[in-house]
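**Q** Build me a model:
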Amino acid sequence: MLLPGETLAHYQALRQAIFADIAPRSAIEWLLAVDIAELSWEIQRYRVLRHKVLETYRQKAIEAALRSIDMVGIARGFEDEAEYYTLQNALSWRIDAAAATEIDTRLANYGFDQHAINTEVYVQAREMFVLFEGLLNAAQTKRMLLLREIRNARLAPGPAGLRR
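**A** Below is the predicted model of the structure:
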C-alpha cells in the first residue's frame, strides 16, 4: 500500500532492482524476495517519515527559542497576541528563506546557535525518534534474516536446499 507522496513507479523500480539482485530460483525464494522488497520499501518510508518528523520538531524548537526571546516582558492581556506572532514567525522561518535567515541571525544573537536548536529538536522529538528507530531496526533485522534464509538455502546440500 502506498501512502500519499509515494509513487508506484518508485516502488516498482525498487522491487525490480531487488528481484534482479536476488534472482529468485524457486517459489519460496520468490516469496522471500517479495518480503525483502516490502521491507526495503518500509525502511525507505520510515527514513523519510523520520526526516519529516525532525523538520516539524525543528519548527517547534524555533517556536520555543523565539518564545523565550519574544515573550519576555509582555504585558498582561497581550500574551495571546504575542504567542500568535511567535507561531507566525516560526512558520515563516519554515517556508520563507529570507525570514529564516533573519530569524536564525536573531536567535544566534541571543545564544541559540544551530547546535542549541538541534538539541531542542531531539529533546522534543525523542519519543517519535525512538519509535522510528525501533521500526527501522525491526525491519532491517527482518530483511537480514530473510536474506540469510535465501543464502543458507542455496548453500544447503541435497533436496532440502533451494538450489536448482
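**Q** use CA for all of it now, contacts and neighbours both
**A** Fine.
**Q** Now do the contacts for I43.
**A** L136, A139, Q140 (Cα atoms under 8 Å, 6 or more residues apart in numbering).
**Q** Check which helix or strand it maps to.
**A** Under the criterion of DSSP states H and E, I43 resides in helix 27-70.
**Q** show me where this protein has helices.
**A** Assigned by DSSP state H, the chain shows helices spanning 8-22, 27-70, 79-95, 97-109, 114-155.
**Q** hmm, back to that, okay, the angle between the helix holding I43 and helix 79-95?
**A** 130 degrees (axes from the mean of the first three to the mean of the last three Cα atoms, to 10 degrees).
**Q** Please, a PyMOL command that selects the buried ones among the contacts of I43?
**A** The following PyMOL line selects those of the contacts of I43 that are buried, judged by 16 or more other Cα atoms under 10 Å:
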select buried, resi 136+139+140
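**Q** compare with the first, here's sequence two:
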Amino acid sequence: MNQAVRLNRNQVTMTPPVELDTLGPAPLLLPGETLENYRAFRQAIFADIGPQSAVEWQLAIDVAEACWEILRYRLLRHSLLEVYRQTAVETALRRIDLAGIAPDSQDKAAFHISQNALSWRLDPTAATEIEERLFAYGFDQHAVSVEVYIQARETFVLLESLINGAQIRRTLLLREIRSYRLGR
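**A** Coordinates of the predicted model:
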C-alpha cells in the first residue's frame, strides 16, 4: 500500500460526523501501510457512498474497513507468493544439485543451494543463470509456480478465505445501505 490513493478532483471531501469518528479505534496499520494512504482510501469510499445519516455513516465506515482489509489481504497474498517463489526455486535446485551428492557433503551443498536461491531473488544476473539452468533440467516457470502453490497452499487458502469473507461482508454492507435508503 505504498502508493497513495488519489481522489478524483470532482469528488467532495467527506468526513464522518465527529460523534461517529470518535467511536471507533484508530486503525491498526501494518508495516508499509501509512495513515495517509488509509485516510485517502477511506475518503474515496466515503465519496463514492455519499452517506447522509448516522446509520449510513456507520455502514460506510464498515464498508471502508472491509475494502481496506481486501486490499491488505491481496497485497499479503502477493507477498506470500513472492517469498514462496524463492523457496520453490531452492526446492528445484535441490532436486538438481543434490542428486548423486555423497550424504556427508549434502549439508554443505544444501547451504550453497540456499545461497543460490537467495541470489536468484536479489541478483538479476544470478536469476537469469539459475532460471536457464532450471529450464535445462525441465523446470520452466510453470513448474516453479506449481511448486510455489504447493508450498504456500495452507497460507494461500487462509488469505483467500479472508479475502472472500471481507468481500461478502462488504457486499452485505452495501446491500444494507441500499435497503436503508429505499426504506426511508
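**Q** Present the helices of structure 1 as a markdown table; the columns should include distance to L2 of structure 1.
**A** Shown next, in a markdown table, are the helices of structure 1 (distance: least, Cα to Cα, whole Å):
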| stretch | distance to L2 of structure 1 |
| --- | --- |
| helix 8-22 | 7 |
| helix 27-70 | 10 |
| helix 79-95 | 27 |
| helix 97-109 | 31 |
| helix 114-155 | 17 |
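**Q** Looking at those helices, which one is packed in the most?
**A** A comparison of those by mean neighbour count, using mean count of other Cα atoms under 10 Å, puts helix 27-70 on top with a mean of 18.
**Q** Average offset of that one relative to structure 2?
**A** Here the mean offset of helix 27-70 of structure 1 against structure 2 after fitting is 0.6 Å, by mean Cα distance after the TM-score superposition for structure 1.
**Q** Skipping adjacent residues, who's closest to the residue most central in space within structure 1 in space?
**A** Most central in structure 1 under Cα atoms, centre = their mean is R50, positioned 1.8 Å from the mean C-alpha point. The shortest distance from R50 of structure 1 to any non-neighbouring residue, by Cα to Cα, 6 or more residues apart in numbering, is to F132 (6.2 Å).
**Q** Tell me the counterpart of the one you found in structure 2.
**A** Following TM-score structural alignment, the counterpart assigned to F132 of structure 1 within structure 2 is L159.
**Q** how near is that match to S179 of structure 2?
**A** L159 of structure 2 sits 30 Å away from S179 of structure 2, going by Cα to Cα, to the nearest Å.
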